[in-house]
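Novice: Below is the sequence, then the predicted model.
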Amino acid sequence: MLLELAIGDAYGAGFEYANEMSADNDLSQYFKHPRHQLTPGSYTDDTQMSIAIAEVIVAQLPWTPEVLANSFVKTFKRDPREGYASRFYQFLLEIPDGKEFLAKIRPDSDKSGAAMRAAPIGIYRTPEKVIEAATIQAAITHNTPDGIDAAVVAALMSHYFIYRLGPKHKLGQFLEGYVSGNWSQPWEGTVKSKGWMSVRAAITAVMRNDSMSELLQDCIAFTGDVDTVAAIALGAGSCSEEITQDIPSHLVTDLENGPYGRDYLIELDKQLMTVYG
């Protein structure tokens, strides 16, 4: 899950809000964004915050706002990287721990930050537990109805496939049974910054593609906030028996592999999938 999520994030980072790059979406390599400094093959905040969530789950720590916020801060400070919103990046640089994070954060966003990091939560055994855990983590930074709903749906996406709860074409219907919204309605057009938009686009792409390579290209083809769409979709799609796992090998080998890169993600994936297995 985390490896595929990171590949989607890193590949999508070259295309985020860069419509002029659309013709390059051929999976041949990681692309340099025309306006950002991120090195091709590097993942962004979508993956780093998903790692923070996964590490709390694997360590079986108390699922509290302070523990989760501590993990967000620790994960960032040991490996600072671009990709975060500029003000949130500065905020993370300045605060020392989760306690101060909670004291100073303004948790009023309805953007995609809480949804992009929610995929690992799908490992919990029941939809009710997934909803509870996703809500708690979302409220830390995105304590709005849309921000929380987007995170809950993103977590339920991976849960649906991990626990084989139904066929892929009924994913949207399943999600609508737990969270109000038109989650089964196909998304069309550019994906803007609202969390529900990225999640709707990710659901659409997962439901209409049968291989990971097609899924990744389809996510990027929406244009807009496509690294988040791809991270959510590939995290869920990696758990589906109906989706052929055919990510090009060069996108795996060319993904960053520092202390928290490819090999770390593979090992953390293994630990995550055995915690409740």
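Specialist: It's in. All figures in this text were calculated on a predicted structure; none of them were measured in a lab. Numbers count the residues shown, from 1 in each chain.

Novice: all contacts plus neighbour counts: C-alpha atoms, from now on.
Specialist: Fine.

Novice: which residues of the protein fall in helices?
Specialist: Counting by DSSP state H, residue ranges of the helices within the chain are 2-13, 45-59, 65-77, 86-94, 98-104, 113-116, 127-141, 145-162, 171-176, 195-208, 212-221, 226-237, 249-253, 262-275.

Novice: Run through the neighbouring helices and strands of the fourth one.
Specialist: Right, the one you point to is helix 86-94. Applying 3 or more CA pairs under 8 Å, 6 or more residues apart in numbering; DSSP states H and E, one finds that helix 86-94 contacts helix 65-77.

Novice: what's the angle from the helix it packs on to helix 45-59?
Specialist: Here helix 65-77 points in a direction 130 degrees away from that of helix 45-59 (axes from the mean of the first three to the mean of the last three CA atoms, to 10 degrees).

Novice: Could you pull out the buried residues of helix 65-77?
Specialist: 65-76 (16 or more other CA atoms under 10 Å).

Novice: For Leu38, which of the helices of the chain is the nearest?
Specialist: Leu38 lies closest to helix 2-13 among the helices of the chain, at 8.1 Å (CA to CA).

Novice: Might you calculate how far the closest one sits from the centre of the chain?
Specialist: With CA atoms, centre = their mean, to the nearest Å as the basis, helix 2-13 stands 9 Å off its chain's centre.

Novice: Repeat that for stretch 254-273.
Specialist: With CA atoms, centre = their mean, you get 15 Å for stretch 254-273.

Novice: Kindly report the same for stretch 10-19.
Specialist: Stretch 10-19 sits 15 Å away from the centroid of its parent chain (CA atoms, centre = their mean).

Novice: measure it end to end?
Specialist: Terminal residues of stretch 10-19 are spaced 17 Å apart (CA to CA, to the nearest Å).

Novice: Show me what it is in contact with.
Specialist: 21-22, 30-34, 40-44, 220, 223-228, 230, 255 (CA atoms under 8 Å, 6 or more residues apart in numbering).

Novice: Quick one, which of those residues are buried?
Specialist: 21-22, 30-33, 40-44, 220, 223-228, 230, 255.

Novice: which residues touch Tyr124?
Specialist: Neighbouring residues of Tyr124 by CA under 8 Å, 6+ apart: 130, 159, 276.

Novice: I'd like the distance between the last one and Tyr84.
Specialist: So the one you mean is Tyr276. For Tyr276 relative to Tyr84 (CA to CA), the value is 31 Å.

Novice: Take this one as well and set it beside the first:
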Amino acid sequence: MLVELAIGDAYGAGFEYAAPEFVRRGNTLSGYVQHPRHRDVLPGRYTDDTQMSVAVAEWLLGGTLTREDLAERFVRAYHRDPRAGYASGFRSVLDRVNDGAELLATLRPGSDKSGAAMRAGVLGLLPDLGEIRRLTTLQAKITHDSPGGVAAALGAAYAVHYCRHRVGPVAGLPRWLAENVPAPAPYGRWTEPWRGKVGSPGMHSARAAVTALARCRKLSELLADCVAFTGDVDTVATIALAAASVSGEYERDVPEPLLVGLESEAYGRAFLAGLDGRLAERWGLD
């Protein structure tokens, strides 16, 4: 799961809010691309979407499952491996705090953007839907304590649960989400297919990911579809590939250049695969 979502994140990062023509020309899955403006995000490097998902995974595997412990893990993950991709305001906070307590004391968590949704997928591995809701809401409220921020995170986590536990056919995911995670106004409905550019609200990314998940059946097709929306496509791809990676309906055909081109540094592909192995031992991954 973490390897696949990191590939989605790193590939999408090359196209995030890029011009539509750049996306149309470059979205070939033949390799990672350099973003035309964000020169600090190198091709094949993942961003905050994956780093914060790693922190959530480590929290699930060995934490006390409190907001204080998760905040500590957010700070620890960033300080051991500072990287680009974070929103400038949040990154400046991470740069100056030393621990989770300082982070919680500093944040003003009213945003409706996608930060809570991008990292929520791993929570969907849990077998109990009530526990998924509790922990997803808890983690969302650290940074995105708003109706839209929480609903987007629940949508991302529930999508993984739906796919992993074979709740129904993937095509039925939008309707199931509509029954279990009411979409707050003014973000539209889960059952309404997303069209066009993905904006900054988390519900935009979550709805676009669900749209792509419901209509694709190959990881390669899904990744290209997520990026083709334009806008905040690295988050769309992160959410979608997390769910598709545990679905029995999806063909695991990640293009070889993207698999081998994913970063291989200390917290790169091998590290992510190791965490996936631990998640599989605990909750099972197909």
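Specialist: Looks like it arrived, so ask away. Here the structure is a predicted model, which is why all the values come from computation and not from measurement.

Novice: How alike are these chains, TM-score-wise?
Specialist: Scored against TM-score structural alignment, normalised by the length of the first structure, the superposed chains reach a TM-score of 0.98; 276 aligned residues with a CA RMSD of 0.8 Å.

Novice: Between the helices of the first structure, which one is closest to Ser184 of the first structure.
Specialist: helix 171-176 (3.9 Å).

Novice: In the second structure, which residues correspond to that closest one?
Specialist: Alignment of helix 171-176 of the first structure against the second structure: residues 173-178, by TM-score structural alignment.

Novice: any idea what Asp81 of the second structure aligns with in the first structure?
Specialist: Mapped onto the first structure by TM-score structural alignment, Asp81 of the second structure lines up with Asp79.

Novice: Just give me the neighbour total for its match.
Specialist: 11 (other CA atoms under 10 Å).

Novice: Repeat that for Tyr276 of the first structure.
Specialist: By other CA under 10 Å, 11 other residues sit near Tyr276 of the first structure.

Novice: Just tell me what it corresponds to in the second structure.
Specialist: Using TM-score structural alignment, Tyr276 of the first structure pairs with Trp283 in the second structure.

Novice: show me what contacts the closest residue to that match other than its chain neighbours?
Specialist: Once flanking residues are discounted, Trp283 of the second structure sits nearest to Leu125: 6.4 Å by CA to CA, 6 or more residues apart in numbering. Leu125 of the second structure makes contact with 160-161, 164, 283-284 under the criterion CA under 8 Å, 6+ apart.

Novice: Swap in 10 Å and give it another go.
Specialist: Listed by CA atoms under 10 Å, 6 or more residues apart in numbering, the contact partners of Leu125 of the second structure are 1, 132, 157-165, 243, 246, 279-280, 282-285.

Novice: show me what contacts the counterpart of Val152 of the first structure in the second structure?
Specialist: For Val152 of the first structure, the aligned position in the second structure is Leu154, judged by TM-score structural alignment. Counting by CA under 10 Å, 6+ apart, Leu154 of the second structure touches 116-117, 120-121, 123-124, 132-137, 140, 148, 177, 180-182, 206.

Novice: 7 Å instead, please
Specialist: When contacts are counted by CA atoms under 7 Å, 6 or more residues apart in numbering, Leu154 of the second structure is found next to 133, 136, 181.

Novice: measure Ser198 of the first structure to Ser238 of the first structure for me?
Specialist: Distance of Ser198 of the first structure to Ser238 of the first structure, computed by CA to CA: 18 Å.

Novice: Between the two, point out the one with more neighbours.
Specialist: Remark: of Ser198 of the first structure and Ser238, Ser198 carries more neighbours, 33 against 24, as counted by other CA under 10 Å.

Novice: Could you report the distance from the alignment partner in the second structure of that one to Trp59 of the second structure?
Specialist: Alignment note: Ser198 of the first structure maps to Ser205 in the second structure; criterion TM-score structural alignment. In this view, Ser205 of the second structure and Trp59 of the second structure are 24 Å apart by CA to CA.

Novice: just Phe15 of the second structure next, same as before
Specialist: Using CA to CA, one obtains 30 Å as the distance from Phe15 of the second structure to Trp59 of the second structure.

Novice: of those two, who's got more company?
Specialist: Neighbour count, other CA under 10 Å: between Phe15 of the second structure and Trp59, Phe15 has more, with 29 against 20.

Novice: Please list all residues in contact with Gly8 of the second structure.
Specialist: Applying CA under 7 Å, 6+ apart to Gly8 of the second structure gives the contacts 223, 234, 237-238, 241.

Novice: what's the closest of those to Ala55 of the second structure?
Specialist: Thr238 (14.9 Å).

Novice: Matching that closest one against the first structure, which residue comes up?
Specialist: For Thr238 of the second structure, the aligned residue in the first structure is Ala231 (criterion: TM-score structural alignment).

Novice: what's around its match, how many residues?
Specialist: Ala231 of the first structure: 36 neighbours (other CA under 10 Å).

Novice: The residue positioned nearest the centre of the second structure and Gly8 of the second structure, how far apart?
Specialist: Taking CA atoms, centre = their mean as the criterion, Met118 is the residue nearest the geometric centre of the second structure, at 3.0 Å. Going from Met118 of the second structure to Gly8 of the second structure by CA to CA gives 11 Å.

Novice: Overlap in contacts, those two.
Specialist: Joint contacts of Met118 of the second structure and Gly8 (CA under 7 Å, 6+ apart) are Thr238.

Novice: distance of Cys239 of the first structure from Arg164 of the first structure?
Specialist: 9 Å.

Novice: More neighbours: those two, which one.
Specialist: Neighbour count, other CA under 10 Å: between Cys239 of the first structure and Arg164, Cys239 has more, with 20 against 13.

Novice: could you list every residue that touches that one?
Specialist: Cys239 of the first structure neighbours (CA under 7 Å, 6+ apart): 1, 158, 161-162.
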